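J.: prediction below, plus the sequence it came from.
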Amino acid sequence: MGIVNPEERTARGRAYLMCPPEHFAVEYAINPWMDTSAPVDVELALKQWQLLRETLVRLGHAVHVLPAEVGLPDMVYAANGAFSVDGTVYGARFRYPERIAEAAAHRTFYLTGDWRFVEPVEINEGEGDFAYVPGAYGGLILAGYGFRTDPAAHAEAQEVLGRPAISLRLVDPRFYHLDVALAALDDNNIVYYPGAFSDASQRVLRQLFPSAVIADEADALAFGLNLVSDGRNVVLNSEASALAAKLRVAGYTPVPVELSELKKGGGSVKCCVAELRP
């Protein structure tokens, strides 16, 4: 594959929601990356988060801030709080009790804005397990399950949002959410690590996205797939240098950011950023 000219890729202004890590800590372990014995430098986490926010703003995007709440150390991972498409918001219902209260904070944000908010019945963790590819097949929801979100939530999201949902089974606990194994790069294409998915789900992805950028295990372990893309600029963890090179060959512009402290909770760029789709 030859190098694609980045000028052929088009950036589109986005709106995002983020929550500062003012109370960030690893006080419990609900994914394989969390180590309660590893100290967290909250000051450094705040600096890294602020740099991520400034990077998104510099790229021309609007960033809204959800106030952090005491007692919710994982609230910095704002992507998990809901999933929005065309002004409709499908709320989150967290699997673990430690995070349940986060859903109410996100609900309040959307209810104070011009959104149609739908309370979920099924367990789901927002954009942690839902990705949206708006130009594919008239708008396609890719939906992960296996560790956090219940498969029944995929049908519920499809009904709420009026877009077909494709269920993808995650099989490696290191990639416990869809957003650490797959990401939308633009309106029509994705990047993903095949080894995170069942054989059947891999076949589905190959059929739907034959031109996808394929990541390897090292890319995924570096949290490279936990990224945010505007169609041209791809903001990703600075540790994922190999994936950055692959994206550059595919015509995207990698924008590395350092998020070493926030990685201690099992997340990186995308986990910290919920996309708002009015």
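T.: Everything's here; your move. Residues are numbered from 1 along each chain as shown.
J.: when you work out contacts or count neighbours from here on, use the C-alpha atoms and nothing else.
T.: OK.
J.: report the distance from stretch 104-114 to the chain centre.
T.: When distances are taken as CA atoms, centre = their mean, to the nearest Å, stretch 104-114 is centred 19 Å away from the chain's centroid.
J.: use this one as the comparison:
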Amino acid sequence: MFVTDATTFLDAWRQLDTTPFGLATAQAAFLVSPAEFSLATESAQDNAYMAMQSSTDPLRALAQHAALAQALRTDLPVVTFPGHPATPDALFPNNVFATAPGTLVVGRMRHAIRRTEAERGDIRSFFRNVLGYTEIDLSSRDDLVAELTGSMVIDRARGVGFCGLSERCDEAGARAMHEAFGLRMTFCFRLAPGEYHTNVVLAVLAGRAAIIAKDGFASVDVPDAIAEAYAPHVVQLDAAQKRAYAGNAIALSSERVWMSDTAGRSLENAQRALLECAGFRIGTVPLDEIEKAGGSLRCCIAEIF
């Protein structure tokens, strides 16, 4: 089912099959390390979160990324692939590569510099030859834009996708991802002007809780409907917390939600209590150097289901 308005979404949500669709959290994850970390001018055309006036420290970015991988390994196995200086955004692989059980999905990126990432034979070979996954390749299609789990936030337990339309994803891309991930339902909506990815304004945590930045959506009906679906375990972010990447969070186990140190420090005590009530500890990692590139912790993680 593919729905495009809040009322239809809530009606369909109430009628969802209660049988679990799949695992609520990933079995493993992979990262791509930053190489000669820099900011991609092409990506800045539609990513207002990028700190283009800032200088960058490649060694500090590499150290923060390594610390992230080490921290995440306390929850699940993590594989790190090397980056390349020619693809400075490659440290955000979740936009290019994503998985459903037994399937690797390769996205169709808006910018040419990111389409180069989709050509990586080592990552494709890892899934095909080592894990035995089949491949659904959207990267060769010129009739859509689909930046995978940047644009599509997925409740894996229920098989429900939340897809925000922007310059990084059009409706054709949303429908292609719905089919590629084999979802029960996708709720498709427009993001607010200036927003580029859904996973900056929405996180769904192991199917039990949601973090929502209401001002990141074009219509208030959308975040209100999502909040109703996940009530009472809903953390509402203000604009400053959204800017601090508090919405760019992920649960990689049933007991912990990960976000950057900047994001974690932005939360109020009542918001922390809401996450704790939902059964989550908060894990944080300093990523302020990496965040200059317009993404944060969740953007760095490609989940393996």
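T.: Yep, it's here. Here the structure is a predicted model, which means the values were calculated and not measured.
J.: and the TM-score between them?
T.: Once superposed, the chains reach a TM-score of 0.87 (TM-score structural alignment, normalised by the length of structure 1), with 263 aligned residues with a CA RMSD of 2.0 Å.
J.: what residues are up against residue 128 of structure 1?
T.: 79, 80, 177, 178, 179, 271 (CA atoms under 8 Å, 6 or more residues apart in numbering).
J.: separation between residue 77 of structure 2 and residue 207 of structure 2?
T.: 21 Å (CA to CA, to the nearest Å).
J.: okay, those two: which has more neighbours?
T.: Taking residue 77 of structure 2 and residue 207 together and counting by other CA atoms under 10 Å, residue 207 has the greater number of neighbours (20 against 15).
J.: what's near enough to touch the aligned partner of that one in structure 1?
T.: In structure 1, residue 207 of structure 2 lines up with residue 187, judged by TM-score structural alignment. Shown in contact with residue 187 of structure 1 (CA under 8 Å, 6+ apart): 133, 134, 135, 136, 231.
J.: try 7 Å this time
T.: 133, 134, 135, 136 (CA atoms under 7 Å, 6 or more residues apart in numbering).
J.: ok, which stretches of the stretch 101-250 of structure 1 are helices?
T.: Assigned by DSSP state H, counting those that start in this stretch, the stretch 101-250 of structure 1 shows helices spanning 102-111, 152-161, 199-208, 217-221, 241-249.
J.: go through those helices and name the closest to residue 67 of structure 1.
T.: helix 102-111 (8.6 Å; CA to CA).
J.: show me which positions of the closest one end up buried.
T.: 102, 103, 106, 107, 110 (16 or more other CA atoms under 10 Å).
J.: determine the set of other helices and strands touching the longest helix that structure 1 contains.
T.: The longest helix of structure 1 (DSSP state H) is helix 42-58. Applying 3 or more CA pairs under 7 Å, 6 or more residues apart in numbering; DSSP states H and E, we find helix 42-58 of structure 1 packed against helix 260-263.
J.: one more time with 10 Å
T.: In this structure, helix 42-58 of structure 1 makes packing contacts with strand 15-18, strand 62-65, strand 233-237, strand 253-257, helix 260-263, judged by 3 or more CA pairs under 10 Å, 6 or more residues apart in numbering; DSSP states H and E.
J.: mind giving me the packing neighbours of the last one?
T.: The criterion is 3+ CA pairs under 10 Å, 6+ apart, and the helices and strands that helix 260-263 of structure 1 contacts are helix 42-58.
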